[in-house]
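>>> quick one: sequence and predicted model below, then my questions.
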Amino acid sequence: MVTGENMHESGTGAGPLTLHVDGARALSGETVAAVAAVCGRAEDAAGTAVVVVHVSGTPTGDWAAGLSVKLVNRWEQVLRRLERVPATTIAVATGDCGGAALDALLATDHRIAAGATRLLLPMHDGLVWPGMALYRLARQAPNATAVRQAALFGAAIHVDDAFALHLVHEVTDDVDAAVASAAARAADVSGTELAIRRQLAFDAQSVGFEEALGTHLAAVDRTLRLAAGAAS
């Protein structure tokens, strides 16, 4: 088990790898290491892992006092690694989610929220923190009023708006059952193949057709070869 100030990672055998992110705790090198550790285990599993990320909490007080650009960059890089990991990633959000909790939530594939969940961009010196959560919110729900108000003024995005904007994908009072169902579905999906399709979807937002075509044809060729191998 890897532990840190605001998260821990666990998981053995065939069960999901789990990561707990407390957005109320200060970001640290241990935080980065814990996420890197679960990504490493998922990568070593050769496409068979499922990662469940539990997120809650939001920063208060002078939460940015100990931060540096170097640490924030390391954090953003490890989140990008989580976003690309060859595994299905499932987030479980409860209560207010901001800071590292919101960052991790927005980097996952499937997001489950309890009924009272709110998404909050952290504030610093009266302004919204300009981290990559701001980027992901705007990229995933462009032009949405709720996201614009959050980005400019730090307004909370309530769970109903988050669901309508597809920032979360399930809202439930039975979180455990929702996680079990999502994990069971994900267990039948190759994380390696999912990662390829995830990247194709990411690239579609910024890459032109002609440039994208070659990558998609390569993915089609890979799929056909895998199917032929399974049939022989």
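Yep, that arrived. Since the model is a prediction, treat every value here as computed from it, not as a measurement. Residues are numbered from 1 along each chain as shown.
>>> all contacts plus neighbour counts: C-alpha atoms, from now on.
Noted.
>>> what's the end-to-end length of stretch 144-164?
End-to-end distance of stretch 144-164 (C-alpha to C-alpha, to the nearest Å): 10 Å.
>>> which residues touch it?
Stretch 144-164 is contacted from outside by 113, 115-123, 127-128, 134, 137-138, 141, 165, 168-171, using C-alpha atoms under 8 Å, 6 or more residues apart in numbering.
>>> got another, please set it beside the one above:
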Amino acid sequence: MYADLGAPVGDNVMVVRIDGGCFLSTEPVAAIAAVCERAEDGDGTAAVVVHVSGAPDGVWARDLTVQLVNKWEQALRRLERLPAATIAVATGDCGGMALDALLATDHRIAAESARLVLPVQGGLIWPGMALYRLARQVPNAAAVRQAVLFGGALGMREALAMNLVHEVTDDLSGSLAAAVERVSTVSGSELAVRRQLTLDAQAVGFEDALGVHLAACDRALRRVAAGTAS
């Protein structure tokens, strides 16, 4: 099962489950789209929890088309830009779709035994947008280059050091509940603005960024004046 739009860890929480061991199909694309649509239609206080596990094995890309890969990447981009906090929970080996979805979330919780696996096809690392996110998110370019060129799996100690995961725990349910509570009062639309500001900072110069940041400051001041949380 990919989609589970109930609230098992709190009110206004949507859950989607991505199995990286499955072949990419329209089903996980639709599951991501469904959870995004519900979060976008909400009141701005939703949280989306993405459970990820599994890694592809063998010749898993044989029947893929570029069109299907593009639909998957666009669905992840929608998830990445949601006006809602997104939290990943990783268990076991996470590769393929599982790694893709993990890297598109805001906060990542992993079991101590989890591993991040860069999927290989035809003897080379799969050149999907996971490579792009790795390069943007990891401060150590040399470490990313080694993983991208030569593959392998990253244990949680390495992943934590690279900021690819933010919590490693043997109490996943407790950590998830705490994370959901922490973001429950956050305005999803304003979170999305701040997320984009931090992403843009890596490529946009100061003068170009200043106006957007001032506009965000102005909105925050208006919210304070109105007595709402910023």
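Right, received. Where do you want to start? These numbers were taken from a predicted model, which means no experiment stands behind them.
>>> what about the residue mapped onto Ala179 of the second structure from the first structure, how many neighbours?
Aligning on TM-score structural alignment places Ala179 of the second structure opposite Ala182 in the first structure. By other C-alpha atoms under 10 Å, 19 other residues sit near Ala182 of the first structure.
>>> measure Ala182 of the first structure to Val51 of the first structure for me?
11 Å.
>>> do the same with Val69 of the first structure
28 Å.
>>> neighbour count: the two, which is higher?
For the pair Val69 of the first structure and Val51, the greater number of neighbours falls to Val51 (29 against 8), based on other C-alpha under 10 Å.
>>> got a list of what the counterpart of the more buried one in the second structure touches?
Using TM-score structural alignment as the criterion, Val51 of the first structure maps onto Val48 of the second structure. Neighbour list for Val48 of the second structure: Val13, Met14, Val15, Val16, Val35, Ala39, Ala84, Ala85, Thr86, Ile87 [criterion: C-alpha under 8 Å, 6+ apart].
>>> let's go with 10 Å and repeat that
Neighbouring residues of Val48 of the second structure by C-alpha atoms under 10 Å, 6 or more residues apart in numbering: 5, 7, 12-16, 35-36, 38-39, 79, 82, 84-88, 105-106, 180.
>>> among those, which ones are in helices?
Val35, Cys36, Arg38, Ala39, Leu79, Val180 (DSSP state H).
>>> now render those residues as CSV, adding neighbour count and distance to Met1 of the second structure.
Compiled in CSV, those are given as follows (neighbours: other C-alpha atoms under 10 Å; distance: C-alpha to C-alpha, whole Å):
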residue, neighbour count, distance to Met1 of the second structure
Val35, 22, 13
Cys36, 24, 17
Arg38, 14, 18
Ala39, 24, 19
Leu79, 24, 18
Val180, 22, 22
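>>> so which of those is the closest to Met97 of the second structure?
Leu79 (13.3 Å; C-alpha to C-alpha).
>>> hmm, Ala47 and that closest one touching each other?
No - using C-alpha atoms under 10 Å, Leu79 of the second structure is not in contact with Ala47, being 11.4 Å away.
>>> need the overlap of contacts for the two.
With C-alpha under 10 Å, 6+ apart, Leu79 of the second structure and Ala47 have common neighbours Ala39, Ala85, Thr86.
>>> report how many residues lie close to the second one.
A count of nearby residues for Ala85 of the second structure, using other C-alpha under 10 Å, gives 30.
>>> please name the nearest non-neighbouring residue to it.
Leaving aside its sequence neighbours, Ala85 of the second structure sits nearest to Ala47 (C-alpha to C-alpha, 6 or more residues apart in numbering; 5.0 Å).
>>> quick check: that neighbour touching Ser189?
No - assessed by C-alpha under 10 Å, Ala47 of the second structure is found out of contact with Ser189, at 11.9 Å.
>>> need the overlap of contacts for these two.
Residues touching both Ala47 of the second structure and Ser189 (C-alpha under 10 Å, 6+ apart) are Leu82, Pro83, Ala84, Ala85.
>>> re the thing from before, Ala47 and Ser189 of the second structure: which is more packed in?
Ala47 (27 against 18).
>>> what sits against the more buried one?
Ala47 of the second structure neighbours (C-alpha under 10 Å, 6+ apart): 7, 10-15, 39, 82-87, 179-181, 183-184, 186, 188.
>>> please flag which of these sit within strands.
Residues of the contacts of Ala47 of the second structure located in strands (DSSP state E): Val13, Met14, Val15, Ala85, Thr86, Ile87.
>>> neighbour-wise, which one of these leads?
That'd be Ala85 among those, by other C-alpha under 10 Å, with 30 neighbours.
>>> against Ala187 of the first structure, how distant is the alignment partner in the first structure of that residue?
In the first structure, the residue equivalent to Ala85 of the second structure is Thr88, according to TM-score structural alignment. Taking C-alpha to C-alpha as the measure, Thr88 of the first structure and Ala187 of the first structure are separated by 8 Å.
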